[in-house]
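> Sequence and computational prediction follow.
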Amino acid sequence: MKKYFLYVGLIMISLLGTDLTDFALSIWVLKQPEGTITSYTMIWFFEAAPAVLLAPFIGSFVDRWSKKKIIIYGQIITGIGSSILMSLFYFEHLQPWHIMIVSGIGSIASMFVFSAFYVATTALVSKDKLIKAQGVSTAIYAAISIGVPVVSPVLFKMIGMERIFMIDIITFLISILAFLMIRFVVVAKTEEEFNFRNDWKLVKEFLKERKGLRSLLGFFFIIGFLIGLIKVLFTPLILDFSNEYYLGLVLSVVGIGTVIGGGIMSMSKKIEHPIKTIFNVNILLGVILGCLWINVNLYVLAIGGMLAVLLFTISDIMNNAFFQAVVPTKMLGRLSGFVGLVIGASEPLSYMLSGAFVDYLSNVVSDVSYEFSNHFPGTTITIAIILIFTISGVMLMIVSYLFQRNKGIKNLDALYQEKLKKESKDQSEHNKNTAHINSPSMK
């Protein structure tokens, strides 16, 4: 797993600069005179939607191309985007719509990078260690997530937005140069010529033979939409009754949940029933979100957010490891692309609608009694967002419970165990053959 950790480290260096820039830009947009929650959430939408729409095509190319080249070229394109935004900011021409366009292109390039690394992971890590590997990489990224919200506002004030852009570009260069110099792992790829229709038939047939997978995709679409609302509205919620410095501290505490979740999964030896665990974790996540309204303050949101992120991290790691274990490597890019389109469409949809939801509910709650509104800090925006959180939490519990009872989904854990046993058997036979060839009698 040494190479896996090396690749993760290089990609995380690149992500550090990107996260610093994204966080600083979020503050910049919300602080503009014409800045609104809708313009803020639309940036999130454009940062996710293009990659989601093109995910099946990206997956098809990833299965056929060099994973090393994909990672390098993807980061080059994203770095160019940061350079363009830096130039626009320097000459005082930067507008939210500029960020939307560059974010859209960057999302496509990033989808190539992460899809290539996702597929390459199966060549770096055995199936029985996928959950552990995912836990380690998640914990490393979580360390970045904790530091960025604290550091970014300070850097925003001390060195300015243009120098934060420069940090982003430097981190891209470090990662790109390192990937150019290292020897990349050999990853199995399909030799079939590109034919999107045939790729779709292949994926469709794979899902048709495993009915539980289709139901699981429906579940994750709904969950993705609900979680997307929470993700995009958490920052506006804090800023409605606090400032960017407290926002950074709260998000850092929330990020600890990712570290803990990743740490727990990295130490887990074996998960017998990942799918069953995913549903139980999401029910508990729904309970936490549904109870945030009881006492809304920075402490509750920090702790509640940390617990929610911890549970979401565990669920996400097990989901990724499950698909990496049950899907053949040669078609993993294509299937993950189509899955990315189905599931991934939920988050951009939530980003696009979240601003309208907040505006509508803000108008509705403007006529509520003084005693009720006085229970919440900030303006009607806070009340509206908390209502969305509460409804999302209740829906999360109901949906998780109902899908858990699906017969096809219940069989997925057996499929997972079957794949692990097959790899263990194949590895044992390989070791026996290797030992036989290297024995003295054969020399």
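Sure thing, it's come through.
> only C-alpha atoms for contact and neighbour calcs from this point on.
OK.
> Report the distance from stretch 59-71 to the chain centre.
Centroid separation for stretch 59-71 versus its chain: 20 Å, with Cα atoms, centre = their mean, to the nearest Å.
> So what touches that stretch?
For stretch 59-71, contacts defined as Cα atoms under 8 Å, 6 or more residues apart in numbering pick out 112-117, 120, 179, 184, 187, 189-192, 194, 196, 199, 330-338.
> How about the contacts made by the most centrally placed residue in the chain?
Most central in the chain under Cα atoms, centre = their mean is residue 316, positioned 8.2 Å from the mean C-alpha point. By Cα under 8 Å, 6+ apart, the contact list for residue 316 is empty.
> try this one next to it:
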Amino acid sequence: MELQWRKTFAIIFSGQIFSILTSSMVQFSIIWHLTETTGSAAVLMIAGLAAFLPQAILGPFIGVWLDRWNRKKTMIVADSAIAFFSLILGIYFFFGEPSLGFVYVILMIRSTASAFHAPAFQAAIPLIAPEDQLTRVAGWHQMVFSFSTVIGPALGIAVYSATSLGAVLFLDVVGALIANIMLSFVKIRQPKAESIHTPSFLKEFKLGWDAFVQVKPIVVITLATTIFGIAFMPLATLFPFMTLSHFGRGGYSASLIEAVFSIGMVLGGVILSVIASKWKDITYMSLSLVVIGLTCLISGVLSKEAFLLFVILSFFMGSAAPFYNGPFMAMIQRAYEPAMLGRVISLVTSVMMLSSPIGLMLAGPTVDKYGVQMWFFWSGIIVIVTGVILFIAFKRMTVDLVQRNSNGLE
């Protein structure tokens, strides 16, 4: 049994490496193309909204369908849809420069498909791995994701510079094909039909919501993650803009930042998978936010000649990220029944995704008026405060729980 579930994840992750790699190439290449051709932070923010908003809006409702459908087939169909619209955009680029509106539409459609793929995968993990190994598997997932994104930006900018954005988009089709072939070789069991079907869509949605709010620690972390997302998520779009506008460097320097950040995530994922049970999950998460916040804050006061220091800070920022994402997802996977997990993960993902458009709408005009460093600095302050408050809140919840248990025994 031990060997079987590890083998299953090895097959799944070996395919996901290619899919995540090519998606990373596409994501960075599109952002760099828009940065290079428009030089507008507002354009980048609109692109970010197109990429995040559909997932935020659709997430709560998609969870109901995920708990009804076969999760393996859902992943395959969603990944295929993402690849198909990459192909359409790639063909368009071969015939000429598409309008910004057309690019935004494709980004929205890809985001819609991603809204099905990511929660389906996360909801499938507890159906494969033992409960006591979920944090470790989360570390593996972070490691695979990070490894794929290490070379994604560098490869993306290399292919983009040598050929065109269309060629990068065609490679995304190949990556999805490999991922789906590998996924077809594994078997993922489904929750029992009677546990996931209720008479109506609205009742199923309400069941998912009721299950979510009953676990107060998850609700608290989700709220903290929303604040974190508003402050930090726009930086994923602003990293290339920071490299170009503040440090005055080109595409390869921007891809270096992305690669260094991802190398840090790989290292963080490896460390998390090794020391997963040493501390409580909330300790890892709080420390992660403090480290991320500090690196953002310092980045916000760097001089134009301090690009090397920005590279180093990006590495530590990336290293800290898995210590938040991994334990949080493991906590969710442990807290809810598999038959309800698709709905809960979709709800949580939707809340987190909704924070990104809010952050992007605030970041666009702020960066255009005050400069990109202003957003780095104040996002760092907000993230540090969020990490400290989250740790204190959980410490108080633990004390209250102990006191209630003690009173119950008296």
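Thanks, I have the structure now. Remember, predicted model here, so these are calculated numbers, not experimental data.
> Buried ones among the contacts of stretch 59-71 of the first structure?
Buried subset of the contacts of stretch 59-71 of the first structure (neighbour count, 16 or more other Cα atoms under 10 Å): 112-117, 120, 179, 187, 189, 199, 330-338.
> before we move on, the earlier item: tell me which helix or strand the residue nearest to the centre of the first structure sits in.
helix 298-326 (DSSP states H and E).
> what are the ranges of the helices in the stretch 301-443 of the first structure?
For the stretch 301-443 of the first structure, the helices defined by DSSP state H, counting those that start in this stretch cover 329-344, 346-365, 370-373, 380-404, 407-410, 412-437.
> what packs against the second one?
I take that to be helix 346-365 of the first structure. Here helix 346-365 of the first structure touches helix 37-53, helix 211-241, helix 380-404, going by 3 or more Cα pairs under 8 Å, 6 or more residues apart in numbering; DSSP states H and E.
> same question, the longest one
Contact analysis of helix 412-437 of the first structure by 3+ Cα pairs under 8 Å, 6+ apart lists helix 274-290, helix 298-326 as its packing neighbours.
> Pull out the buried positions in the last one.
Think helix 298-326 of the first structure. For helix 298-326 of the first structure, by 16+ other Cα under 10 Å, it's 298, 301-319, 321-322, 324-326.
> what do you get for the first one?
Of all the residues in helix 274-290 of the first structure, those buried under the rule 16+ other Cα under 10 Å are 274-275, 277-290.
> quick check: angle from that helix to helix 211-241?
Angle, helix 274-290 of the first structure to helix 211-241, by axes from the mean of the first three to the mean of the last three Cα atoms, to 10 degrees: 20 degrees.
> Need the counterpart of residue 73 of the second structure in the first structure.
Aligning on TM-score structural alignment places residue 73 of the second structure opposite residue 69 in the first structure.
> Check residue 145 of the second structure too.
Using TM-score structural alignment, the partner of residue 145 of the second structure in the first structure is residue 141.
> Would you mind measuring from the residue lying closest to its match once chain neighbours are set aside to residue 23 of the first structure?
The shortest distance from residue 141 of the first structure to any non-neighbouring residue, by Cα to Cα, 6 or more residues apart in numbering, is to residue 12 (6.5 Å). According to Cα to Cα, to the nearest Å, residue 12 of the first structure and residue 23 of the first structure sit 16 Å apart.
> what do you get for residue 36 of the first structure?
In terms of Cα to Cα, residue 36 of the first structure sits 16 Å off from residue 23 of the first structure.
> Looking at those two, which one has more neighbours?
Using other Cα atoms under 10 Å, the more surrounded residue of residue 36 of the first structure and residue 23 is residue 23, with 18 against 15.
> for the counterpart of that one in the second structure, what are its contacts?
Using TM-score structural alignment, the partner of residue 23 of the first structure in the second structure is residue 28. Residues near residue 28 of the second structure by Cα under 8 Å, 6+ apart: 152-153, 156-157, 255.
> Residue 357 of the second structure: which of the residues you listed is nearest?
Closest approach to residue 357 of the second structure among the contacts of residue 28 of the second structure (Cα to Cα): residue 153, at 22.9 Å.
> Might one say that residue 187 of the first structure is in contact with residue 123?
Yes: proximity of residue 187 of the first structure to residue 123 meets the contact threshold set by Cα atoms under 8 Å, at 5.8 Å.
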